[in-house]
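Engineer: missing the sequence, but the structure's below:
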């Protein structure tokens, strides 16, 4: 089970970092409304531009902590729960603007993975 949880931590952590640090201006089918960038997406949700940077900072820090938790397991629960809370907000923003269901799929999937990371024991006996 340890390897599965570590794999999930890598998938979620690296994916969040990719979205926020590598591809924030990439147009994808997952963006809310008709947005082509993260800033436009937050505007589509009716959120101020400054919130992009606050949410981005929080998600990047939590993603890094989730990766660090591979070596410092005490951080795993807190990083995963923090990301789960943030991802819940992501799903709710898609619902708020009546996006098609598929647009919230990545956030919903990573939310479920974070809950697995947080609540499934890494080494059950």
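Structural biologist: Great, that's in hand. Quantities reported herein were computed from a predicted structural model and do not represent experimental measurements. Numbering: from 1, shown residues only.
Engineer: all contacts plus neighbour counts: C-alpha atoms, from now on.
Structural biologist: Fine.
Engineer: What residues of stretch 108-122 count as buried?
Structural biologist: 108, 110-111, 113-118, 122 (16 or more other C-alpha atoms under 10 Å).
Engineer: Equivalent analysis for stretch 89-108, please.
Structural biologist: In stretch 89-108, counting by 16+ other C-alpha under 10 Å, buried: 90-95, 99, 103-104, 107-108.
Engineer: Dump these to a markdown table, plus distance to residue 56 and secondary structure.
Structural biologist: Converted to a markdown table, the buried residues of stretch 89-108 look like this (distance: C-alpha to C-alpha, whole Å; DSSP: H, G, I helix; E, B strand; the rest coil):
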| residue | distance to residue 56 | secondary structure |
| --- | --- | --- |
| 90 | 12 | helix |
| 91 | 15 | helix |
| 92 | 17 | helix |
| 93 | 15 | helix |
| 94 | 17 | helix |
| 95 | 20 | helix |
| 99 | 21 | coil |
| 103 | 19 | helix |
| 104 | 17 | helix |
| 107 | 14 | helix |
| 108 | 18 | helix |
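Engineer: A further structure is provided below for comparison with the first:
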């Protein structure tokens, strides 16, 4: 496997685990997540729905490593959508750049992963 292939697999695994971790924190009612969604002005059911989407994205990214690569595409698109929403939320409520940096980094990494996978398939 080439260095680029190793980087793609590592990025996909990292993003998959990140999706599971942050989604898990939301659906298990971690205090910081509950507080953040209250601060954002979102209802708590939206926190749980967001967590489920993040978990599904993580499963898709990880399953794409083992089974069909199309699962990684779906997982990456789901995670990208959540990260766009997170960035918009942080900017809208006036959070400092440090709060926006993590979702922006995850969005950039997901976009790079999806672009890299597309290039490999060509």
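Structural biologist: Right, received. Where do you want to start? Please read all numbers here as calculations on a predicted model, not as lab measurements.
Engineer: hmm, back to that, of the buried residues of stretch 108-122 of structure 1, which belong to helices?
Structural biologist: Cross-referencing these against helices under DSSP state H gives 108, 110-111, 113-118.
Engineer: so what's the most centrally placed residue in structure 2 up against?
Structural biologist: When C-alpha atoms, centre = their mean is applied to structure 2, the residue found nearest the centroid is residue 79 (3.6 Å). Listed by C-alpha atoms under 8 Å, 6 or more residues apart in numbering, the contact partners of residue 79 of structure 2 are 19, 53-54, 57-58, 107, 110.
Engineer: tell me which element it is part of?
Structural biologist: helix 69-92 (DSSP states H and E).
Engineer: Onto which residues of structure 1 does that helix map?
Structural biologist: Using TM-score structural alignment, the residues of structure 1 aligned to helix 69-92 of structure 2 are 73-96.
Engineer: Quick one: neighbours of the aligned residue in structure 2 for residue 17 of structure 1, just the number.
Structural biologist: Applying TM-score structural alignment, one finds that residue 17 of structure 1 aligns to residue 20 in structure 2. For residue 20 of structure 2, the count of nearby residues is 23 (other C-alpha atoms under 10 Å).
Engineer: Tell me if I'm right that residue 20 of structure 2 and residue 60 touch.
Structural biologist: No - the pair residue 20 of structure 2 and residue 60 fails to qualify as a contact (C-alpha atoms under 8 Å) at a distance of 10.2 Å.
Engineer: Which secondary structure state does residue 24 of structure 1 sit in?
Structural biologist: coil (DSSP: H, G, I helix; E, B strand; the rest coil).
Engineer: Could you do residue 34 of structure 2 as well?
Structural biologist: helix.
Engineer: what does it align to in structure 1?
Structural biologist: Looks like residue 34 of structure 2 aligns to residue 39 there (TM-score structural alignment).
Engineer: Mean distance between the helix holding residue 79 of structure 2 and structure 1 after superposition?
Structural biologist: In the superposition against structure 1, helix 69-92 of structure 2 averages 1.0 Å from its aligned positions (mean C-alpha distance after the TM-score superposition for structure 1).
Engineer: Residue 66 of structure 2: neighbour count?
Structural biologist: With other C-alpha under 10 Å as criterion, residue 66 of structure 2 counts 10.
Engineer: Kindly report the same for residue 50 of structure 1.
Structural biologist: 11.
Engineer: Next: residue 52 of structure 1.
Structural biologist: Residues near residue 52 of structure 1, counting by other C-alpha under 10 Å: 18.
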